[in-house]
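K.L.:
no FASTA, just this:
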């Protein structure tokens, strides 16, 4: 008796590959990508090929996301230590042999010019998630101290370049892992209270401590200037305060529903500096108003909640910590960018995910979200 085997259809053969995409998370990311393309078309309309390049960068990030999503979390875990060691080594090499531009030594020539600090945005949460996975079930205060040391080394090297924005992002990514690993609130709350007291004292004594002859410990002069400009941008409206003032004018002029697509006067008359990169949120708010801003925040919040759900359901300590750190880091990018453009936070070079122009940031985004997709896929495989 002959046995007839039914040949699988094309969809049946490719379906396991596309199963790596978490549907709710993919939907949220596609909505953000649509926001980004629409905003870039307007903000970059008379800015060369920014719109086309932005679309190309998105496609590259999507391809990277797709490839990384096929990699099991166990293999990602195996990359943690080598990637961290390579990243720290490159940061040390940058400090010694790096390329200096505009007073900052952030780049290294290794056949091509790279920025090693970008590597640490991913290597840091990977390394700390690996460390706490190895210490599962036997965590002691010393283990958190070691994690803190692993975090502070690259943060100090990046801050020395100087690159305050990137060092803050690396620090926050590492702190998220340590927090999810079970750091006691008794250690967290005193730090938060000291920070709040310091912020209040800074505001109240702004006139005294922002004088030119007053030096701030641990901060360079330009970093002090950024903080003081945030407190009162009108002191230098055509200089250091210009970015913040124009951003706030653009956001405020958008009103409830905005001036309409392609009708932003602050944007198209080029009052908004860096309108396709760091300050693109001001261009978006001017044209789409409060309604559009709330929609954008809702999209970021949806991705945040879905990412935290993936982290909560992750099958291992490593994947849970990594997913939580990636998700909160993604949200931190968005909130810090919106905060600095709105005049709530100091101006630092942090892009708005999927909205701001930038190839390197988009590639890093694709890698991080690919890891998150990989963790979501591993959870589904274990449940099936």
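P.N.:
Done, it's in. All of these numbers come straight from a predicted model, not from anything done at the bench.
K.L.:
okay, CA-based contacts and neighbour counts for the rest of this
P.N.:
Fine.
K.L.:
and stretch 90-106, how far from the chain's centre?
P.N.:
22 Å (C-alpha atoms, centre = their mean, to the nearest Å).
K.L.:
mind checking the end-to-end distance for that stretch?
P.N.:
From its first residue to its last, stretch 90-106 covers 10 Å (C-alpha to C-alpha, to the nearest Å).
K.L.:
contacts for it next, please.
P.N.:
Outside of stretch 90-106, the residues within contact range by C-alpha atoms under 8 Å, 6 or more residues apart in numbering are 107-109, 115-117, 154, 157-158, 161-163.
K.L.:
same question for stretch 204-211.
P.N.:
Outside of stretch 204-211, the residues within contact range by C-alpha under 8 Å, 6+ apart are 202, 224-225, 228, 231.
K.L.:
repeat that with 10 Å
P.N.:
198, 200, 202-203, 214-216, 224-225, 227-229, 231-232 (C-alpha atoms under 10 Å, 6 or more residues apart in numbering).
K.L.:
separate out the buried members of these.
P.N.:
Neighbour counting by 16 or more other C-alpha atoms under 10 Å classes 202, 224-225, 227-229, 231-232 among those as buried.
K.L.:
next up, a second structure to put side by side with the first:
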């Protein structure tokens, strides 16, 4: 039997969706440019993180959705057990207990739940397909509440919100009634309005917020009025909004950003890298990035809509909307319209764990898309 290298290469890259990969490549290329300006000393390790992420993407894309289905329950159980271990013996850093030391490496189990949570709920609703009742949504909410509560307790509000969002999207796509969604949304909006109306009272130092730590209260209060603590809790918001606004339409030019390079802008290579992009490439650069995110989300939703079964639709839809949550929350906190919660800019911010998790999500989308093509008789 003769070896055909062309056929071998085609089989090797058959699961790779050209649209998703093209969008991801363009985003990562832009991230290269911004990272070289924001933190040149981390550029090499950022490249290594990208290589690891792309490897994980390729491996995941080759997996059948049935294999992902079989992994859902054990992955969820392992994730919850690791979160419990973090609560008991985890390592603390910067006032938060989020890491678990395994000897050979330190891991952040909360990142695993960004994928394990939608996997688990998609698995559960696939099991219950055809006989869904209101109590199934109660069970799904309980499954979601356990890891979200453990992550919030670390505390890691940003990751807790992303895991919560991923789970809520699965529950919504599974058929949760608008009669339940609308009242909860209205209550949330009313709560935000109430906070704004009474910020002068609730932001006093002697006022305690039930269920929230003091630093979380400060984040909300400085969002409402950053100038109340310009050199403390409000510093991040003030400096990032200055950087975003100073870039104008076309930006100051690559490596010409004063806020970043004069060290006014904190965390410029991670959570606030969008401020670097805005200052150096202006509104045009932000629009290009937003278009890339829009194309990524549109392609992901198209894959979800064409998935061959409920599991694939729920999983692909939830992962795609998680990308939206990443981008929306990060852009919101950098521009000063949302509290600073430590959510990275997807595929752009420095950080190996988050990047690998995001690439894993893209790999899952490619796996769902490939399975759909095979069942339809395609390549």
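P.N.:
Structure's in. What do you need? Every value quoted in this text rests on a predicted model; they were computed, and no experiment measured them.
K.L.:
TM-score of the superposition?
P.N.:
Once superposed, the chains reach a TM-score of 0.97 (TM-score structural alignment, normalised by the length of the second structure), with 376 aligned residues with a C-alpha RMSD of 1.1 Å.
K.L.:
adding distance to residue 259 of the first structure and secondary structure, write the contacts of stretch 90-106 of the first structure out as TSV.
P.N.:
Shown next, in TSV, are the contacts of stretch 90-106 of the first structure (distance: C-alpha to C-alpha, whole Å; DSSP: H, G, I helix; E, B strand; the rest coil):
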residue	distance to residue 259 of the first structure	secondary structure
107	40	strand
108	43	strand
109	45	strand
115	38	coil
116	41	coil
117	39	helix
154	44	helix
157	44	helix
158	40	helix
161	41	coil
162	39	coil
163	36	coil
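K.L.:
nearest to residue 184 of the first structure among these?
P.N.:
Nearest to residue 184 of the first structure among the contacts of stretch 90-106 of the first structure is residue 154, at 23.8 Å by C-alpha to C-alpha.
K.L.:
and that closest one? What does it align with in the second structure?
P.N.:
Structural alignment (TM-score structural alignment) places residue 154 of the first structure against residue 147 in the second structure.
K.L.:
surely its match meets residue 120?
P.N.:
No - taking contacts as C-alpha atoms under 10 Å, residue 147 of the second structure lies outside contact range of residue 120: 11.6 Å.
K.L.:
which residue in the second structure lines up with residue 73 of the first structure?
P.N.:
Counting by TM-score structural alignment, residue 73 of the first structure lines up with residue 65 in the second structure.
K.L.:
tell me how many other residues crowd its match.
P.N.:
For residue 65 of the second structure, the count of nearby residues is 23 (other C-alpha atoms under 10 Å).
K.L.:
over to the one 5 residues further on?
P.N.:
Counted by other C-alpha under 10 Å, the residues lying close to residue 70 of the second structure total 13.
K.L.:
go ahead and confirm it touches residue 122.
P.N.:
No - at 11.4 Å, residue 70 of the second structure does not count as touching residue 122 under the criterion of C-alpha under 10 Å.
K.L.:
quick one: contacts for the match of residue 73 of the first structure?
P.N.:
Listed by C-alpha under 10 Å, 6+ apart, the contact partners of residue 65 of the second structure are 71, 311-312, 315, 364-372.
K.L.:
go through those residues and name the one nearest residue 78 of the second structure.
P.N.:
residue 71 (10.5 Å).
K.L.:
put the buried members of the contacts of stretch 90-106 of the first structure into a ChimeraX selection.
P.N.:
In ChimeraX, a selection of the buried entries from the contacts of stretch 90-106 of the first structure looks like this (16+ other C-alpha under 10 Å):
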select :107,108,115,116,117,154,157,158,161,162,163
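K.L.:
element containing the spatially most central residue of the second structure?
P.N.:
Relative to the mean C-alpha position of the second structure, the nearest C-alpha, by C-alpha atoms, centre = their mean, is the one of residue 326, at 3.8 Å. Secondary-structure element containing residue 326 of the second structure, defined by DSSP states H and E: helix 310-334.
K.L.:
with the first structure overlaid, how far apart is that helix on average?
P.N.:
In the superposition with the first structure, the average deviation recorded for helix 310-334 of the second structure is 0.6 Å (mean C-alpha distance after the TM-score superposition for the first structure).
K.L.:
other SSEs contacting that helix?
P.N.:
Contacting helix 310-334 of the second structure under the criterion 3 or more C-alpha pairs under 10 Å, 6 or more residues apart in numbering; DSSP states H and E are the following elements: helix 65-89, helix 109-127, helix 157-173, helix 235-246, helix 273-305, helix 352-375.
K.L.:
give me whichever of those is most buried.
P.N.:
Compared across those, helix 109-127 shows the largest average neighbour count, a mean of 25 (mean count of other C-alpha atoms under 10 Å).
K.L.:
what is that helix packed up against?
P.N.:
When contacts are defined as 3+ C-alpha pairs under 10 Å, 6+ apart, helix 109-127 of the second structure packs onto helix 65-89, strand 96-101, helix 134-152, helix 157-173, helix 310-334, helix 352-375.
K.L.:
hmm, 6 Å instead?
P.N.:
Judged by 3 or more C-alpha pairs under 6 Å, 6 or more residues apart in numbering; DSSP states H and E, the packing partners of helix 109-127 of the second structure are helix 65-89, helix 157-173, helix 310-334.
K.L.:
now distance to residue 357 of the second structure too, for those helices, in CSV please.
P.N.:
CSV is the format used below for those (distance: least, C-alpha to C-alpha, whole Å):
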stretch, distance to residue 357 of the second structure
helix 65-89, 14
helix 157-173, 12
helix 310-334, 11
